[in-house]
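J.: Sequence and predicted structure are below.
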Amino acid sequence: MEEFDFHASPKLPAAQIRDLAALRWLHAGESVILYGPVGVGKSHVAQALGHLAIRHGADVRFAKTSRVLADLAGGHADGTWGRRLRELAKPAVLILDDFGMRELTARQADDLYELISERAGHSLVLTSNRSPVDWYPLFPNPVVAESLLDRLINTSHQVFINGPSYRPNKRPRSVDSDRKEPTE
């Protein structure tokens, strides 16, 4: 959190982010949803919150949502799904990065439902390029979508992070661009 540039954009919700850094959400078993355009620092804030939680003694796991879904799918294939689900349910904080990137299969939606249900009372931190209201169409079964998203959205702190992408500032500079062209 110490490295986050709160001055990068006047649109950043600095007060909300600093409030999350107090970790009251963690102690209450609540979740955090960080959403907004690409490159604005959602993953950075999620990781920073995870680091703060670790400093306060919490067990934290960070993963891309697609990798968690692939891991659970592997559990269906080899009969270890229950064990894999319990492992994901253990940490005090589970950070799912890039949530809602694409439409889900029925199996993925069911797996997410089971994961969210299993983690009741434990904190989640989600990052997404989509607003939570735009997640519903990603689920093939509206009943599963409503049940899962009601549990998730209504028990979370939602923070819209907006502004320009940080990534152009991180672009490597070539040696040639540092040289001045000779003038005649």
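T.: On my side now, so go ahead.

J.: Please make it C-alpha for all contacts and neighbour counts, starting now.
T.: OK.

J.: which stretches of the chain form helices?
T.: 14-20, 24-27, 42-55, 65-78, 81-89, 106-118, 142-153, 175-178 (DSSP state H).

J.: just those: most buried one?
T.: helix 42-55 (a mean of 19; mean count of other Cα atoms under 10 Å).

J.: Quick check: which helices or strands does that helix pack against?
T.: On a contact count with 3 or more Cα pairs under 8 Å, 6 or more residues apart in numbering; DSSP states H and E, helix 42-55 meets strand 31-35, strand 60-64, strand 93-97, strand 123-128.

J.: how about those strands, which one is nearest Gly74?
T.: When the helices and strands packed on helix 42-55 are compared by Cα to Cα, strand 60-64 sits nearest Gly74, at 15.5 Å.

J.: what angle separates that closest one from helix 42-55?
T.: For strand 60-64 against helix 42-55, the angle by axes from the mean of the first three to the mean of the last three Cα atoms, to 10 degrees is 160 degrees.

J.: Please produce CSV containing the helices and strands packed on helix 42-55, extended by distance to Asp111.
T.: Converted to CSV, those look like this (distance: least, Cα to Cα, whole Å):
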stretch, distance to Asp111
strand 31-35, 18
strand 60-64, 15
strand 93-97, 14
strand 123-128, 15
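
J.: right, so these: which one is the most enclosed?
T.: strand 123-128 (a mean of 26).

J.: Report the distance from that one to the chain centre.
T.: Taking the mean of its C-alpha atoms, strand 123-128 sits 4 Å from the chain's own mean (Cα atoms, centre = their mean, to the nearest Å).

J.: Next up, a structure to set beside the first:
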Amino acid sequence: MLHQTIEKLHALKLSALADGLLAQMKQPDIEALTFEERLALLVDLQHTAAHNAALGQRLKASNLRQTACLEDLDLRTPRGLDRGLIQTLASGQWIRTARSVLLTGPTGVGKTFIACALGHQAARDGFSVLYRRLPRLLDDLAIARVEGRHRRAFAKLARTRLLILDDWAMIRLTAEQRRDLMEVIDDRHDRAATILASQIPVSSWFDQIGDATYADALLDRVVHNAYRIELRGESMRKRLTANSKEDTPTSTPAT
């Protein structure tokens, strides 16, 4: 009977519950627990397995550029990171209320890492996440339009609860790129959260968009009511490289 039960649990894709049941049967003191207690332990095992599997799928689909967690953020190095703001963003309420986060600063100060850490936390909280570099996204949308897939592409972006656009405003947009970007941002306005990461300061975004009407419309949607993180300081990559060199032992010349 136990063998048949295990087979049925696997057929129902309840493998964690099946494995837990087998493990329970091998425990000599398991009879000390009531049926309800044993069942609760098995349900917890299956629930944890399902949660971890769903998280793995969300992280895979997110295409995050870096493996980053908020717990790994360096808040000691002075670069404009506010501990209180990070704690606020870690709660995920800004995603539920469809707000934006603007990450700006020079190259190497950790914009992408912070964006991916926020994305990872969002995935842990059950939100769908997608990371894209804006230049590549605009190229892909142009191809999708030519191939007749643009409606599906825009719909996917609109459904994503957190969209991370890296390298924002790095290039001056063409007319077609402005149109596509406007559609993406307008679909998400007040409906889904967005992170914009850029080396270009917010004050220069208007010129990079290249058209006053589109610039006003885009910036009104992404800048209004957004959280801002303006990073400063030297490159974290250079700092890490320098520290690794200092930690490397030097060999003593042979005499």
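T.: Thanks, I have the structure now. Quick caveat: nothing in here was measured; it's all calculated off a predicted structure.

J.: Give me the TM-score for this pair.
T.: Aligned and superposed, the two chains score 0.90 in TM-score terms (TM-score structural alignment, normalised by the length of the first structure); 182 aligned residues with a Cα RMSD of 2.0 Å.

J.: ok so, going back, wait, which of the helices of the first structure is closest to Ile95 of the first structure?
T.: For Ile95 of the first structure, the closest of these is helix 42-55, at 7.0 Å, according to Cα to Cα.

J.: Give me the range in the second structure that that closest one lines up against.
T.: Mapped onto the second structure using TM-score structural alignment, helix 42-55 of the first structure covers residues 111-124.

J.: List the residues that contact Phe160 of the first structure.
T.: Pro13, Leu34, Tyr35, Gly36 (Cα atoms under 8 Å, 6 or more residues apart in numbering).

J.: For the residues you listed, which ones persist in the second structure?
T.: Counting by both residues aligned by TM-score structural alignment, their matches' Cα atoms under 8 Å, the members of the contacts of Phe160 of the first structure that carry over to the second structure are Leu34, Tyr35, Gly36.

J.: Dump the contacts of Phe160 of the first structure to TSV, plus distance to Arg119 of the first structure.
T.: Below are those laid out as TSV (distance: Cα to Cα, whole Å):
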residue	distance to Arg119 of the first structure
Pro13	28
Leu34	19
Tyr35	21
Gly36	25
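
J.: Out of the residues you listed, which is nearest to Ser128 of the first structure?
T.: Comparing the contacts of Phe160 of the first structure against Ser128 of the first structure with Cα to Cα places Tyr35 closest, at 4.7 Å.

J.: which one in the second structure is aligned with Thr105 of the first structure?
T.: Match for Thr105 of the first structure (TM-score structural alignment): Thr174.

J.: Next one: its match from Ala212 of the second structure, what distance?
T.: Counting by Cα to Cα, to the nearest Å, the gap from Thr174 of the second structure to Ala212 of the second structure is 13 Å.

J.: Verify the contact between Leu103 of the second structure and Arg232 for me.
T.: No - using Cα atoms under 8 Å as the test, Leu103 of the second structure is too far from Arg232 to be in contact (10.9 Å).

J.: what is in contact with the two at once?
T.: In terms of Cα under 8 Å, 6+ apart, Leu103 of the second structure and Arg232 are not both contacted by any residue.

J.: ok, back up a step: how about the match of Thr105 of the first structure, what does it touch?
T.: Gly210.

J.: Which single one of the contacts of Phe160 of the first structure is nearest to Ala92 of the first structure?
T.: Of the contacts of Phe160 of the first structure, the one sitting nearest to Ala92 of the first structure (Cα to Cα) turns out to be Leu34, at 18.0 Å.

J.: The closest one touches Ser128, doesn't it?
T.: Yes - under the criterion of Cα under 8 Å, Leu34 of the first structure makes contact with Ser128 at 6.4 Å.

J.: Determine the residues that are contacts of both of those two.
T.: Lys42.

J.: count of residues packed around Trp205 of the second structure?
T.: 19 (other Cα atoms under 10 Å).

J.: Aligned counterpart of it in the first structure, please.
T.: Match for Trp205 of the second structure (TM-score structural alignment): Trp135.

J.: Next one: that match from Arg173 of the first structure, what distance?
T.: 38 Å.

J.: what does Gly41 of the first structure give?
T.: 21 Å.

J.: same check, this time on Gly36 of the first structure
T.: Separation of Gly36 of the first structure from Arg173 of the first structure (Cα to Cα): 27 Å.

J.: higher neighbour count, those two?
T.: Higher neighbour count among Gly36 of the first structure and Arg173: Gly36, with 18 against 9, using other Cα under 10 Å.

J.: surely the more buried one meets Ser165?
T.: No - under the criterion of Cα under 8 Å, Gly36 of the first structure makes no contact with Ser165, lying 10.5 Å away.

J.: hang on, the earlier thing: quick one: which of the kept ones among the contacts of Phe160 of the first structure is nearest to Leu52 of the first structure?
T.: Leu34 (16.2 Å).
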